[in-house]
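Colleague: With the input below, show me the fold.
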Amino acid sequence: MLSFIRKHNSSDSDDSSDSDENTSEADGYGSDHDEIIAMSLSDWEEEDENGWEEEEGNLDETDIHTTIEAERMRLSLPSNLKRVHIQADLYAILQKQEATMREGQINDALRKLRLTLGAKAWMLRNKVRNARGGKGRTRAWDSVKTKEQEVQRHVQIYLQARAALQRMGMGAEWRPITKQDLAMPGDLVEPNRFGQRSSSLPWFWRIEDGGVLDEIQESPEINESSILSVYRVNWLRLKARVARWTEEKKIVAHEMVWIVKSFKYFREQWADRVRKAGVEEPGLQAFAEKQIDLWDTFAKNAEEMFQWAKTTSKEERWRKKGPEVAMITVS
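Modeller: From the prediction side, this is the model:
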């Protein structure tokens, strides 16, 4: 490997010379200035015949004779290989090392994604809105488009690293990134909008790694983009949501009792009307008895449902009634 690097460096330095003879003597690769150190795909045909399978399907006949630059060769990482191609113990070691590398790649991509989105928000807030004239607006939007290209690049890096982990049976905790996740926070673009009580930031803004706020404060542009204030607003919003659910959890058991009692109350009201109507009003008596049966059915169904909620596990409630019922703990 060292000899290969020395030859490669010597060939790069000799290519700038005007003498073909000096180039040939220095690197031993011939006299062509434009010759690139490469490896032919046909050199691997012998290994393919011994059990190696191509990852992307069969190569065309024209692709077999093409060359790949050494600097652009694809590394044979465990996520790109099959278990039959390598010993089990060695595969486990390499798989663990690649998983660590992919985790770092994911964290770096998410960090750069947050920083780039913050810089994009800063440009929208300061450059685009304050631009004057056609040229000024064009330049401002060109800057925003450049940041958008950076955002897409970081997303692709994240998705590729996540796919590599999934091919190794790992990375289940990392979610996909959608177009909705890349939208600018509404608190920054339109802070006084309606219906923001239940809105929240995308998941990669809420990673509990302790470094999200630090990286925002390190960047002057992002700090000026009011992202920090968006975090504060979302924290207060989530705090209020937790308070609402805590209150709901406390009163839901009492509401179950109140509902059953209210149904029984209406049943007794109609029973009293039946007694007062007597036999002189048979039509009114029949309607009242129908209402008695209706409210009695409501009361019995409510008691059965509430008893089922109290005695059924959270998983079973989730499966039959949905997440709303499963989230409520009844005592």
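Colleague: For the rest of this, base every contact and every neighbour count on C-alpha atoms.
Modeller: Noted.
Colleague: Going C-terminal from the host helix or strand of residue 233, what's the next secondary structure element?
Modeller: Using DSSP states H and E, residue 233 maps to helix 227-277. Counting by DSSP H and E, the element after helix 227-277 in chain order, helix or strand, is helix 282-311.
Colleague: Would you mind getting the angle between that next one and helix 227-277?
Modeller: On the basis of axes from the mean of the first three to the mean of the last three Cα atoms, to 10 degrees, helix 282-311 is oriented at 140 degrees to helix 227-277.
Colleague: chain center to helix 282-311, what's the gap?
Modeller: Offset of helix 282-311 from its chain centre (Cα atoms, centre = their mean, to the nearest Å): 47 Å.
Colleague: To compare against the first, here's the next sequence to fold:
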Amino acid sequence: TWISTGLAIEEAQIALLIEVRRIGRRSTETQRLDIARQRDRLQGQIDGFARSALTHLGEGFDADDEPEDLDVDILDDLDDDPADFIETSHTWTNSPELTVIPLPSNLGVDRCRRCMAEDLIPLEMSLREGQANDALHNLRIYLCNKAILFRTTVRQANSQALKTRAWSQVTSVQQAVSLHASIYTKTRKQMMRLEPGQDQLQKYKPLLREQLKISTAVGDPNA
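Modeller: Here you go, the predicted structure:
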């Protein structure tokens, strides 16, 4: 559906934001070219989505009205402030990863009603619930994988080469943790804009960074 396409675009935006943050300003030419290709592909998807918005939202919708930057909290278990990555990387205000696409949750309930698109609100809410459930499921899997890596691969690495390889695996898993945690947080934020019911408020609670940390005993070889 049109809304599910929008949710997929939003996830691609979050993934690209995390990638841009990861490589920072000290990126190689190959990395910069890869980011440029991803941005071109993402921009094409956003343009197509915005054009099709007229079909679903009617003539009362203006695709160029009130442009703003995407509001995303990048979550990981690091101690630095994840909100600082925009100032320390090659992301600027008109980057496609920061473009807000015209989903009902971005337009707001009142505006959807004015556009005679109120029927899209429960549809997006239903899809958002599925998106949140998927993100939480994936998050649990990768946190378990991270704990297992510490118990086995990291703890048993008895040479510098093995330690380097082990921590590379941990970093890869941590990037997946950050992605799915950020997707869940963004999804929940959008759900709150769709006038959720009490059951949804109880079920989908804020995700805290402390919840992304595995037990320190897991990573302590003397524990």
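Colleague: related to what we said a few turns ago, counterpart of the helix holding residue 233 of the first structure in the second structure, which residues?
Modeller: Alignment note (TM-score structural alignment): helix 227-277 of the first structure is unmatched in the second structure.
Colleague: equivalent range in the first structure for the biggest helix by length in the second structure?
Modeller: Secondary structure of the second structure per DSSP state H: the longest helix is helix 160-192. Per the alignment by TM-score structural alignment, helix 160-192 of the second structure matches residues 134-166 in the first structure.
Colleague: with the second structure superposed, average distance for the matching stretch?
Modeller: Averaged over the aligned pairs, stretch 134-166 of the first structure sits 0.6 Å from the second structure after superposition, using mean Cα distance after the TM-score superposition for the first structure.
Colleague: coming back round to it: give me the helices and strands touching the helix holding residue 233 of the first structure, please.
Modeller: helix 186-189, helix 212-218, helix 282-311 (3 or more Cα pairs under 8 Å, 6 or more residues apart in numbering; DSSP states H and E).
Colleague: Try it again at 7 Å.
Modeller: helix 282-311 (3 or more Cα pairs under 7 Å, 6 or more residues apart in numbering; DSSP states H and E).
Colleague: And the helix it packs on, what's buried?
Modeller: By neighbour count with 16 or more other Cα atoms under 10 Å, helix 282-311 of the first structure contains the buried residues 285, 288-289, 291-292, 295-296, 298-299, 302-303, 306, 309.
Colleague: count of neighbours near residue 98 of the first structure?
Modeller: Look at residue 98 of the first structure: counted by other Cα atoms under 10 Å, it has 18 neighbours.
Colleague: can you pull out the helices in the second structure?
Modeller: Going by DSSP H, the second structure shows helices at 2-23, 29-57, 104-107, 109-114, 120-149, 155-156, 160-192, 198-203, 216-219.
Colleague: ok so, going back, so what's the gap between the longest helix of the second structure and the chain middle?
Modeller: 11 Å.
Colleague: Next, the angle helix 88-123 makes with the helix holding residue 233 of the first structure.
Modeller: 90 degrees.
Colleague: chain center to helix 227-277 of the first structure, what's the gap?
Modeller: On Cα atoms, centre = their mean, the centre of helix 227-277 of the first structure falls 34 Å from that of its chain.
Colleague: cool, stretch 106-121 of the second structure as well?
Modeller: The answer for stretch 106-121 of the second structure is 24 Å, by Cα atoms, centre = their mean.
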